[in-house]
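Visitor: fold the following and give me the result.
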Amino acid sequence: MSFKMLEVEIFKTIVASTPLVAIDLVVRNSQEQVLLGLRNNRPGQGYWFVPGGRIQKEERFENAFDRLVKMELRCDAWFEQARFLRSYQHLYPDNFSGENFSTHYVVLGYELKLDINLNNLSADQHQDYRWFTVNELLASEQVHQHTKDYFL
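Guide: Okay, here's the model as predicted:
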């Protein structure tokens, strides 16, 4: 099933009016390091963050997970391989458009064990990628608090 992008003005109204539902991917490699990307876009722009994305209307969790893994990680991993962490709330004072309204996400966190070549990852959402130890990411002011929350 493919999903069409909403017109920008419609999407602004949605973001300004209601929570969005998303999946975040907490990816650990065989050395127990965590994959983070440096965000290109609002909200969270300029911070290191776990990969992830929104669930589309009429998209099942499993299908959204598989789509996001392919898009964000450029690999195949299946929903059944992941461990559900819990649900999280991500509240941001800004939004994708830069206009004056907040963004509210209800996020389903899933953990995956994958060794990924960072050179193969998409530059659409993140301008750089890096493996962090949990201690490194918790100590860094450049890692967004919402990402740190997965490890507290």
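Visitor: all contacts plus neighbour counts: C-alpha atoms, from now on.
Guide: OK.
Visitor: could you pull out the strands in this structure for me?
Guide: Remark: strands assigned in the chain by DSSP state E are 20-28, 34-39, 48-49, 52-54, 83-92, 103-113, 126-132.
Visitor: centroid-nearest residue for this structure?
Guide: Taking CA atoms, centre = their mean, the centroid of the chain lies closest to G52, which sits 2.4 Å from it.
Visitor: for comparison, sequence B:
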Amino acid sequence: MQRLEHNLFKTIVAATPLISMDLIIRNANDQILLGLRANRPAQGSWFVPGGRIGKDETFEQAFSRLTREELGLTLALSEATFLGPYQHFYTDNFSGNDFSTHYVVLGYQLFLDIDLTTLPNEQHQHYQWWSEEALLSSDDVHANTKAYFSEKYK
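Guide: So this is what the prediction gives:
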């Protein structure tokens, strides 16, 4: 995916919603993979892996790229179950607090057993497997992640 020039991207984020995919990964113990966000928005919160869809990138291309970048595995969209569309609103943005960020997110679920030590650390500084009960009750898990597991947060 081509990266936009910083100021152009700021203008786009300030004016329009972004479209992204989130990856809800469950292991054999029915635990969910969460990473501690290293970057804005949601910096410092536990969150599912995911990322933006690029211009002229098909859903299939975006999914394969995001699984490679976020999980270190290149997977096909056909391997996932579509959970539906979600809306994510943040008071901050990738560059600071001067405007908000709005995402339209396509949620996809995968069943994978992943060695946490092999995961990339560009977006998340630490990874952990969580039970649904633990993530729903934790103040450290972002509400936008909780929405995948509870109607209360949608």
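Visitor: fetch the TM-score of the aligned pair.
Guide: The TM-score (TM-score structural alignment, normalised by the length of the first structure) is 0.97; 150 aligned residues with a CA RMSD of 0.7 Å.
Visitor: now the residue nearest to the centre of the first structure: how far from F3 of the first structure?
Guide: For G52 of the first structure, the distance to F3 of the first structure equals 17 Å [CA to CA, to the nearest Å].
Visitor: likewise for A64 of the first structure?
Guide: Counting by CA to CA, the separation of A64 of the first structure from F3 of the first structure is 11 Å.
Visitor: could you do I55 of the first structure as well?
Guide: From I55 of the first structure across to F3 of the first structure, the span is 10 Å (CA to CA).
Visitor: who's more crowded, the two?
Guide: Shown here are I55 of the first structure and F3; by other CA atoms under 10 Å, I55 has more neighbours (21 against 9).
Visitor: just the strands of the first structure: most buried one?
Guide: Among the strands of the first structure, ranked by average contacts under mean count of other CA atoms under 10 Å, first place goes to strand 48-49 (a mean of 27).
Visitor: which residue numbers in the second structure does that strand align to?
Guide: Alignment note (TM-score structural alignment): strand 48-49 of the first structure is matched to residues 46-47 of the second structure.
Visitor: quick one: the matching stretch to the first structure mean distance?
Guide: Average distance between stretch 46-47 of the second structure and its aligned residues in the first structure, after superposition and using mean CA distance after the TM-score superposition for the first structure, equals 0.1 Å.
Visitor: what's the longest helix along the second structure in contact with?
Guide: In the second structure, taking DSSP state H as the definition, the longest helix is helix 59-71. Counting contacts by CA atoms under 8 Å, 6 or more residues apart in numbering, the residues outside helix 59-71 of the second structure that touch it are 21, 23, 49-54, 73-77, 119-120, 123.
Visitor: tell me which two of those sit farthest apart.
Guide: Distances among the contacts of helix 59-71 of the second structure were taken as CA to CA; the most separated pair is G54 and L119, at 22.2 Å.
Visitor: between the two, which has more neighbouring residues?
Guide: In terms of neighbours (other CA under 10 Å), L119 is the more surrounded of G54 of the second structure and L119; the figures are 19 against 16.
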